[in-house]
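Student: sharing a model prediction with you, sequence too.
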Amino acid sequence: MSIREKYEMAKKEYEKWGIDVDNVLEELKKVKISIHCWQGDDIAGFEVNQQELSGGIATTGNYPGKARNPEELRKDLDKALSLIPGKHKINLHAIYAETDGKFVDRDEIKPEHFKNWVSWAKKNGLGLDFNPTIFSHEKAQDGLTLSHPNKEIRDFWIRHCVASRKIGEYFGKELGQTCLTNIWIPDGYKDIPSDRLGPRQRLKESLEEILKIKIDKKYNLDSVESKVFGIGAESYTVGSSEFYLNFAAKNGILNLLDTGHYHPTEVVSDKISSMLLFFDKVALHVSRPVRWDSDHVVIFDDELKELAKEIVRNNALHRVIIGLDFFDASINRIAAWAIGARNMIKALLSAMLLPNQKLKVLQDEENYTERLALMEEFKTYPMGAIWDYYCEINNVPVKETWLDEVKKYEKEELSKRK
């Protein structure tokens, strides 16, 4: 039986519940996932004075073939994108600037240092998102940046963030797709602080200074990202969830939720509905924490599916900016991109193939028996046949055949990198 025939049979199962599967696939095509570039080179970047990874961030593993320069990274992204259905965005960090072999410190980066990325994105019909890189730098070695007691250090990082926002604006204008520029900092203390307020006061003032330069939201949106703790900042994080949530709400910017940046018993899926009540848009970094913010490759697990359900059932596909954020150096990096991105899209499809309105009515009617029964039965509905067809019509490999492409690419390209 062909993929199309299996699709037509599966479609009938969903049509019984009033689900227009053809329309679901058309809507899914419009969803753009922001795919993080840093999976391809273990967050090394291409700075002339490349420094050791720091700031509570670590990659584990030494799988051969990581990208050594921008050309290789873009080539690897091309391969990964050929395995992922749909047209998406690429998320860049400031350390991926191209400066023609000249040292350019981070407070001096300009749009021209990303012109090759923009040309590549135009050629491939992609959007670009951006992040200032506020770690792995001599001015971040003691774990404090925008909250540092030394004004010169704070000012350096303020200039870097302002420059980053201007680069985001450049991306938005050039590509016709709004860029999200997200600020995350590693600031915190290893042991119990004697002053919690002071660093947060300094961070607040630094962020306000960064936002003084007005940029049209048509081209660039700003977000801030919290974290519960990091390596070297186990006892106190300046940019806590409460700090950024309040700052974002007061200053009209986005609060980005990273699925690994909360206590182990917290789930981001439960936060989406609350955020949608008070923010026009919500930004996500989707990762997989294993006991802590370990940034494992996203798998098709219960929390990913629940996250997707909250986006879909609240009609928020156009309001939630979905980005990926994981980095595994122990497996093939192209495979990691493909696994994570395909699973994110697959989770959205799974959520779109549920009788969400019917389930809401059952809850309001307090008919919890039928609600639970339907939620369980739909777990074994033939979503896989719909997914296979979606891959086929998007000209990407179906099922595990994408792995053959990765193996071929590894043999022909990655194995030659030393």
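Tutor: Perfect, thanks for sending it. Just so we're clear, the structure is a prediction, and the values are computed from it rather than from any experiment.

Student: from now on I want contacts and neighbour counts done on CA atoms only, so please keep to that.
Tutor: OK.

Student: so where do the strands sit in the stretch 301-418 of the chain?
Tutor: 320-324 (DSSP state E, counting those that start in this stretch).

Student: go on, the stretch 1-150 of the chain?
Tutor: 33-36, 89-93, 127-131.

Student: how distant is the second one from the center of its chain?
Tutor: This points to strand 89-93. 9 Å (CA atoms, centre = their mean, to the nearest Å).

Student: cool, and the first one?
Tutor: If you compare the mean C-alpha spot of strand 33-36 with that of the full chain, they lie 5 Å apart, counting by CA atoms, centre = their mean.

Student: picking up where we left off before, just send the strands of the stretch 1-150 of the chain back as TSV, with mean neighbour count and distance to residue 170 too.
Tutor: TSV is the format used below for those (neighbours: other CA atoms under 10 Å; distance: least, CA to CA, whole Å):
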stretch	mean neighbour count	distance to residue 170
strand 33-36	24	17
strand 89-93	22	13
strand 127-131	25	10
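
Student: closest one to residue 386 among those?
Tutor: strand 33-36 (19.5 Å; CA to CA).

Student: distance to residue 375 added to the strands of the stretch 1-150 of the chain, as CSV?
Tutor: Output for these, formatted as CSV (distance: least, CA to CA, whole Å):
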stretch, distance to residue 375
strand 33-36, 26
strand 89-93, 32
strand 127-131, 36
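
Student: structure two is appended below for comparative analysis:
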Amino acid sequence: MVQKAYQWAKEKYAAIGVDTEKAMNILSSTPISLHCWQGDDVGGFLFRDIALSGGIQATGNYPGKARTPQELRQDLEKALSLIPGKLRLNLHAIYADTAETVDLDQLEPRHFTSWVAWAKENNIGLDFNPTCFSHPMADSGFTVSSPNQKVRDFWIRHCQACRNIAAYMGNELGAPCVINFWFPDGYKDIPVDKEAPRRRMMESLDEIFAQSIDERYVLDALESKLFGVGSESYTVGSNEFITAYAVSRGKLPCLDAGHFHPTEVISDKIPSLLLFCKELLLHVSRP
């Protein structure tokens, strides 16, 4: 039945000039990056006693979730054996594999050497993400757009450290590491001043990206969000802000299919952005 349906679809697409076999071959050879946090609901291993924050709707309480990097890698190996096509792994900073007590702004490549070794063994690439939530410095609901300079500086240092880690991963594995920057900053209620937080975020991002890193090793991407729990009325990193910043600075806009209004579809956004951007990052957790 499935084969008959595909044959019917193949004929219909061929009538409008689309070669489905060619499309399937391209898809099977294009690496898709699996989010590591699907293995434990964004818990990570650096701060085991800190509750998930950032307006993320994940409970983290399903039975049998990975408790250590070793357990997560075992689970991922099973997933890799079952998922067709070429794959990569997308890591968050809180998944560092270390016995040290280290804060986010002090992370270094050496805290991820086991992940790089594992990626080499499994012949996959790695992507990376700063973790700008689930931390006391994010308790106010603001990170790089915070009015508190001390808070902003902490998150700037964290993001700078993460870019260095991404460069290490890309260099070691011989393929660019896509590092995606997403920030939970926002208000539950409508603020009087909507410009100042965005100006602070812009200035912080400029500082984060001040160091030039070879695109053979790192591709910087920025992700917007519509709202989160606790930031229902105002998100600093809105689609308009993030898109404008990314295009103006030569970064990759990240389109998450679940981060827009119900009447919006990213299929409208992709061809528009590709007129102005060389590449896009897509999060396809929502079909």
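Tutor: Thanks, I have the structure now. None of these values were measured; they are calculated from a predicted model.

Student: for residue 256 of structure 1, which of the strands of the stretch 1-150 of structure 1 is the nearest?
Tutor: strand 127-131 (12.1 Å).

Student: let me know the angle separating the closest one from strand 89-93.
Tutor: Using axes from the mean of the first three to the mean of the last three CA atoms, to 10 degrees, the inter-axis angle of strand 127-131 of structure 1 relative to strand 89-93 is 20 degrees.

Student: so which of the strands of the stretch 1-150 of structure 1 is nearest residue 273 of structure 1?
Tutor: strand 33-36 (19.8 Å).

Student: packing partners for the closest one?
Tutor: When contacts are defined as 3 or more CA pairs under 8 Å, 6 or more residues apart in numbering; DSSP states H and E, strand 33-36 of structure 1 sits against strand 89-93, strand 320-324, helix 333-352.

Student: turn those into JSON lines, columns for distance to residue 32 of structure 1.
Tutor: Listed next are those as JSON lines, based on distance: least, CA to CA, whole Å:
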{"stretch": "strand 89-93", "distance to residue 32 of structure 1": "6"}
{"stretch": "strand 320-324", "distance to residue 32 of structure 1": "7"}
{"stretch": "helix 333-352", "distance to residue 32 of structure 1": "9"}
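
Student: relative to residue 368 of structure 1, which of these is closest?
Tutor: helix 333-352 (19.4 Å).

Student: residue range for that closest one in structure 2?
Tutor: Using TM-score structural alignment, helix 333-352 of structure 1 lines up with nothing in structure 2.

Student: residues in contact with that helix?
Tutor: 24-25, 28, 33, 35, 39-40, 66, 76-77, 79-81, 83-85, 297-300, 304-305, 308-309, 312-313, 324, 328, 383, 387, 403, 406 (CA atoms under 8 Å, 6 or more residues apart in numbering).

Student: cool, and stretch 76-93 of structure 1?
Tutor: Against stretch 76-93 of structure 1 from outside (CA under 8 Å, 6+ apart): 29-38, 40, 45, 67, 125-133, 323, 334-335, 337-338, 341-342, 390-391, 394-397, 402.

Student: could you tell me where that stretch falls in structure 2?
Tutor: Using TM-score structural alignment, stretch 76-93 of structure 1 pairs with 75-92 in structure 2.

Student: and stretch 386-405 of structure 1, by the same measure?
Tutor: Using TM-score structural alignment, stretch 386-405 of structure 1 pairs with nothing in structure 2.

Student: and the residue most central in space within structure 1, how close does it get to residue 412 of structure 1?
Tutor: Closest residue to the average C-alpha location of structure 1: residue 323 at 2.2 Å, with CA atoms, centre = their mean. Residue 323 of structure 1 sits 30 Å away from residue 412 of structure 1, going by CA to CA, to the nearest Å.

Student: again with residue 165 of structure 1
Tutor: For residue 165 of structure 1 relative to residue 412 of structure 1 (CA to CA), the value is 38 Å.

Student: one more: residue 238 of structure 1?
Tutor: 46 Å.

Student: those two - which one has more neighbours?
Tutor: residue 238 (29 against 10; other CA atoms under 10 Å).

Student: all helices of the stretch 101-250 of structure 1, in order?
Tutor: 115-124, 151-175, 197-210, 241-251 (DSSP state H, counting those that start in this stretch).

Student: just give me the mean distance for the longest one relative to structure 2.
Tutor: So the one you mean is helix 151-175 of structure 1. When structure 2 is superposed, helix 151-175 of structure 1 averages 0.5 Å from its matched positions, counting by mean CA distance after the TM-score superposition for structure 1.
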